[in-house]
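>>> structure for the following, please:
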Amino acid sequence: MTRTRRRSARRLAASTALPAGLVLCAWLLLGAPITSADATSAIDDLLVQAGLEGVFGGGSRAAEGGASDLLVAEADPAAAATYERERFGDAWADVDRNGCDTRNDILERDLADAVHRRGSSCVVSRGVLADPYTGTEIRFERGQRSDRVQIDHIVPLAYAWRHGASEWTDDERRAFANDPANLLAVDGRANQSKRDQGPGEWMPPNEAAACDYVDRFTRVVIGYRLTVDAADARVIERVEAGCPG
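The predicted model follows:
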């Protein structure tokens, strides 16, 4: 994994806002003042110690790793039959408590020249997407074929459900569904063609995106301790072998 890709991953996983109560908690438990620049890592450490990491959306569980770190196991067929989108909470919650829902946070992050709707500091009304999945440029305009740009769960929710998320708490699933490290603004048609498939069945049409896509997918499943199908593991290993070290 290149240093550039690692820096990008850290930027995508960074929280944009933190609850004041958790900052105070960190200050008290650490016994020293804590600045906003240090707050995210300190609070993540406290949540891990309490067994609550990821629940409040203050950080991402996505972790460094590669094909050799994957947990390979076939999907649970019983879990596949019980999947419901609602088990991951309402779509696009404001888990980081910055006043904006996750969809608009991701549009703001991924679109160039993003413009907000008049009177709103959150709702993105238009912008330009350099789509990683197709390698094309898409002009997004809310209300005017806005479905041309969709927010993709890199590790699909149904995939996660089949590979371990069915055993999580509702709060954990809600945090996963809104984790910026697992979200990407992409071409709507490419997102629809992907559905709930892993790399063994679907890869971005733009071959130049293969390394970054597999890297993101792998970091999320490792960080959330999800399993992957054997076919997915084989493709991840093959793609990784051709990526810059």
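
>>> please count neighbours and contacts with C-alpha atoms only from this point.
OK.

>>> gap between stretch 164-173 and the chain center?
The chain centroid and the centroid of stretch 164-173 are separated by 15 Å under CA atoms, centre = their mean, to the nearest Å.

>>> can you check stretch 125-137 too?
Taking CA atoms, centre = their mean, one finds stretch 125-137 lying 18 Å from the centre of the chain it belongs to.

>>> what about it, start to end distance?
Chord length of stretch 125-137, first to last residue, is 17 Å (CA to CA, to the nearest Å).

>>> surely residue 113 is in contact with residue 129?
No. Judged on CA atoms under 8 Å, residue 113 makes no contact with residue 129 at a distance of 9.1 Å.

>>> higher neighbour count, those two?
Between residue 113 and residue 129, counting by other CA atoms under 10 Å, residue 129 is the more crowded of the two (22 against 11).

>>> in three-state terms, label the more buried one for me.
Recorded secondary structure, residue 129: strand (DSSP: H, G, I helix; E, B strand; the rest coil).

>>> so how far is residue 194 from the closest residue to residue 84 other than its chain neighbours?
Sequence neighbours aside, residue 158 is the residue nearest to residue 84 in space, at 7.9 Å (criterion: CA to CA, 6 or more residues apart in numbering). With distances taken as CA to CA, residue 158 is found 12 Å from residue 194.

>>> okay, those two: which has more neighbours?
Set side by side, residue 158 and residue 194 show more neighbours around residue 158, with 21 against 18, by other CA under 10 Å.

>>> just checking, the more buried one touches residue 83?
Yes. Look at residue 158 against residue 83 with CA under 8 Å: they come within range, at 6.4 Å.

>>> here is the second sequence; please produce its structure so I can put it next to the first one:
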Amino acid sequence: MPRRRRSRRISLPVMLVVVIAVAMWVYVYGPEGDGSLAAGGAATGGPAASDPALAPDPDLAGLVVAPPSSASPYDRDLFGEAWLDVDGNGCDTRNDVLIRDLADVRFRADSADCIVRTGTLTDPYTNTVISFVRGPDTSEAVQIDHVVPLSYAWQHGASEWPDDVREAFANDPANLSAVDGPANQSKSDSGPAEWMPPAADYACTYVDRFADVLLSYGLTIAPEDYDAVLRVEAGCP
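Below is the predicted model of the structure:
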């Protein structure tokens, strides 16, 4: 007579261990776990990097990646009058930045140490030394750059801001640098994917500042610019 096979039953303690193990796996690795993976495999705050070397720095995790979204055209006037005295110190923003970034500053005699007449800039974008002399034919040698251009900001969230926030953004020293005039003109309204400072040694600082301004103001970043920032950051100390 053939031997009857006993049915294999799982004891209650073993079943509990299995259930707990599965629950722990879902908690740690599942879509509702640590938030490192969202639906579709995209990293929270930005697209997944296929190259492990391009994994986002923790400081960049808050960046929201999105294409330009404003339905209305950019207008510089929507950011207020250029170079206001927003901090009430008696000097306009342009001169405040020149005073901060230039060395050997000399002022116009009648300006109460406010209007910069001459100075020397070590330009971060080109790593060249530029002599600044105020005048109709010379002032443009040194220009004030918005690290995150106003038109870029407009396309990535600023179009929804009230006027006073746009005015503050346009005059925020954290988003401003005195730089070589031709380099500033070359940059125009580009993001990091289209333009980076010619001085390669400044690349890490530049993308850090770009990202910090976006994060401070809750602005989004274009996918191609996010990728460019990650590529630079991968080579930074």
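
>>> could you tell me the TM-score of the two chains?
Once superposed, chain against chain, the TM-score is 0.74 (TM-score structural alignment, normalised by the length of structure 2); 179 aligned residues with a CA RMSD of 1.3 Å.

>>> now do the strands in structure 2.
103-107, 116-122, 129-133, 142-146, 176-180 (DSSP state E).

>>> turn those strands into CSV, including distance to residue 217 of structure 2.
Compiled in CSV, those are given as follows (distance: least, CA to CA, whole Å):
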stretch, distance to residue 217 of structure 2
strand 103-107, 30
strand 116-122, 28
strand 129-133, 32
strand 142-146, 14
strand 176-180, 14
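
>>> picking up where we left off before, list the contacts for the residue mapped onto the residue nearest to residue 84 of structure 1 from structure 2?
Under the alignment (TM-score structural alignment), residue 158 of structure 1 pairs with residue 151 of structure 2. Listed by CA atoms under 8 Å, 6 or more residues apart in numbering, the contact partners of residue 151 of structure 2 are 74-76, 189.

>>> find the nearest non-adjacent residue to residue 104 of structure 2, please.
Counting by CA to CA, 6+ apart, residue 104 of structure 2 lies nearest to residue 119, which is 5.1 Å off, once chain neighbours are set aside.

>>> now swap in residue 196 of structure 2 and tell me
Distance criterion CA to CA, 6+ apart; nearest residue to residue 196 of structure 2, sequence neighbours excluded, is residue 203 at 6.9 Å.

>>> that neighbour against residue 197, yeah?
Yes. Applying CA under 8 Å as the test, residue 203 of structure 2 and residue 197 come out as touching, 6.5 Å apart.

>>> joint contacts of those two?
Joint contacts of residue 203 of structure 2 and residue 197 (CA under 8 Å, 6+ apart) do not exist.

>>> what span of structure 1 lines up against the longest helix anywhere in structure 2?
Assignment by DSSP state H gives helix 12-29 as the longest helix of structure 2. No residues of structure 1 are matched to helix 12-29 of structure 2 when aligned by TM-score structural alignment.

>>> buried residues, that helix. List them.
The neighbour-count check on helix 12-29 of structure 2 (16 or more other CA atoms under 10 Å) flags nothing as buried.

>>> do stretch 194-205 of structure 1 as well
Judged by neighbour count using 16+ other CA under 10 Å, the buried positions of stretch 194-205 of structure 1 are 194, 196-199, 203-204.

>>> please apply the same query to stretch 175-186 of structure 2.
Using 16+ other CA under 10 Å as the test for burial, stretch 175-186 of structure 2 gives 175-181, 183-184.

>>> got JSON lines for these, with distance to residue 64 of structure 2 too?
Below are the buried residues of stretch 175-186 of structure 2 laid out as JSON lines (distance: CA to CA, whole Å):
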{"residue": "175", "distance to residue 64 of structure 2": "19"}
{"residue": "176", "distance to residue 64 of structure 2": "22"}
{"residue": "177", "distance to residue 64 of structure 2": "25"}
{"residue": "178", "distance to residue 64 of structure 2": "28"}
{"residue": "179", "distance to residue 64 of structure 2": "28"}
{"residue": "180", "distance to residue 64 of structure 2": "31"}
{"residue": "181", "distance to residue 64 of structure 2": "31"}
{"residue": "183", "distance to residue 64 of structure 2": "28"}
{"residue": "184", "distance to residue 64 of structure 2": "26"}
